[in-house]
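please find the sequence and the predicted model below.
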Amino acid sequence: MQTVVIVIHLMIVVVLIGTVLLQKSEGGGLGMGGGAGFMSSRGTANLLTRTTAVLAVGFFATSLLLSWMASLDRKPTSILGNAPPGQSQPAGGVTPVAPPTSGGVLDTLKKADEQQNQAPAVPQPPRSQ
């Protein structure tokens, strides 16, 4: 069903683009060229204006229909109150494991800083590869 609506929508878009390009504007557009037309300029303007309006309504209707059809597959979700299954709270009788006291991020950074302070102060020349 959605594919059919998409095809209809695309056909409306192509015809709407063509209709807008055929309309006469200040610069002439694609509708320019002598008085050898099948209709008078006033009749052509009325026809193109009405056709554009009808196609615009069809474009908006199919756009809304496609949006509504896409929303049917969405499932409502909540960001509050849903914990991932691996991070559930421990049961009442179980005590949580304490985090390690050594080997944390701050200790690692402190060790890296101490190693940099012990490095020689003379910069090394770049080596070619």
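Done, it's in.

use CA for all of it now, contacts and neighbours both
Will do.

and the longest helix seen in the chain, what's buried?
As assigned by DSSP state H, the longest helix anywhere in the chain is helix 41-71. Going by neighbour count (16 or more other CA atoms under 10 Å), the buried part of helix 41-71 is Thr44, Leu48, Thr51, Thr52, Leu55, Gly58, Phe59, Thr62, Leu65, Leu66.

contacting residues for the third one?
By CA atoms under 8 Å, 6 or more residues apart in numbering, the residues touching Thr51 are Thr19.

look up how far Thr19 lies from it.
Here Thr51 is placed at a distance of 7 Å from Thr19 (CA to CA, to the nearest Å).

same question, the fifth one
With distances defined as CA to CA, the gap from Leu55 to Thr19 amounts to 9 Å.

same thing with the first one?
Using CA to CA, Thr44 is found at 11 Å from Thr19.

let's bring in a second model and compare:
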Amino acid sequence: MQTVLIVVHLLIVLSLIGVVLLQRSEGGLGLGGGGSGGVGGFMTGRGQANALTRATAILAALFFCTSLALAVMSHRSAAPKSILDSGAPVPGAPATPAQKPTGADNLLDTLRKAQDRTPEQAPAQPAPESGAPAAPQSR
């Protein structure tokens, strides 16, 4: 149903564009020609203006209606969502462990793991070599 409505909507859009382009410009030369009144003498002067104005109004109303119908259909097809069902952690509930990425960890994960280690788990700092200058200590 939605596909049919989209096709009808596109046909209305193309028709509306065509009708608007056929209308005579007030300030200059439109597609209808300059001052002769129109498309090969089919309708001249006032009759053409009334017919094109009426067609534009009808097509604009149809465009508005199909746009509203498509918006309503799109909204109804979406499942209702609640913030409460978003999966946010509940205070006081145990946190579930995050999924571990496969392969090597990235730098940020490695730094977080190193920061979370206790002093017993941290690797021992290697002693500076005898020939290397010691790092300056700040007071």
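In hand now; what should we look at? On a predicted model such as this, the values are computed, not experimentally measured, just so you know.

so after superposing, what's the score?
Remark: TM-score between the superposed chains equals 0.63 [TM-score structural alignment, normalised by the length of structure 1]; 96 aligned residues with a CA RMSD of 3.0 Å.

ok, back up a step: elements contacting the next helix-or-strand element following the longest helix of structure 1?
Using DSSP states H and E, the helix or strand that follows helix 41-71 of structure 1 in sequence is helix 105-118. In terms of contacts (3 or more CA pairs under 8 Å, 6 or more residues apart in numbering; DSSP states H and E), helix 105-118 of structure 1 is not packed against any helix or strand.

tally of neighbours for Asp113 of structure 1?
11 (other CA atoms under 10 Å).

for Thr19 of structure 1, same thing?
Neighbour count of Thr19 of structure 1, defined by other CA under 10 Å: 18.

the strand or helix carrying it to helix 41-71, inter-axis angle?
Using DSSP H and E, the element containing Thr19 of structure 1 is helix 2-22. Angle, helix 2-22 of structure 1 to helix 41-71, by axes from the mean of the first three to the mean of the last three CA atoms, to 10 degrees: 150 degrees.

from Leu30 of structure 1, how far out is Ser41 of structure 1?
Ser41 of structure 1 sits 14 Å away from Leu30 of structure 1, going by CA to CA.

again with Leu55 of structure 1
Applying CA to CA, the value for Leu55 of structure 1 to Leu30 of structure 1 is 19 Å.

and if you look at Met11 of structure 1?
With distances taken as CA to CA, Met11 of structure 1 is found 20 Å from Leu30 of structure 1.

now do the same contact list for Gly37 of structure 2.
In this structure, Gly37 of structure 2 makes contact with Arg24, Met43, Thr44, Gly45, Gln48, judged by CA under 8 Å, 6+ apart.
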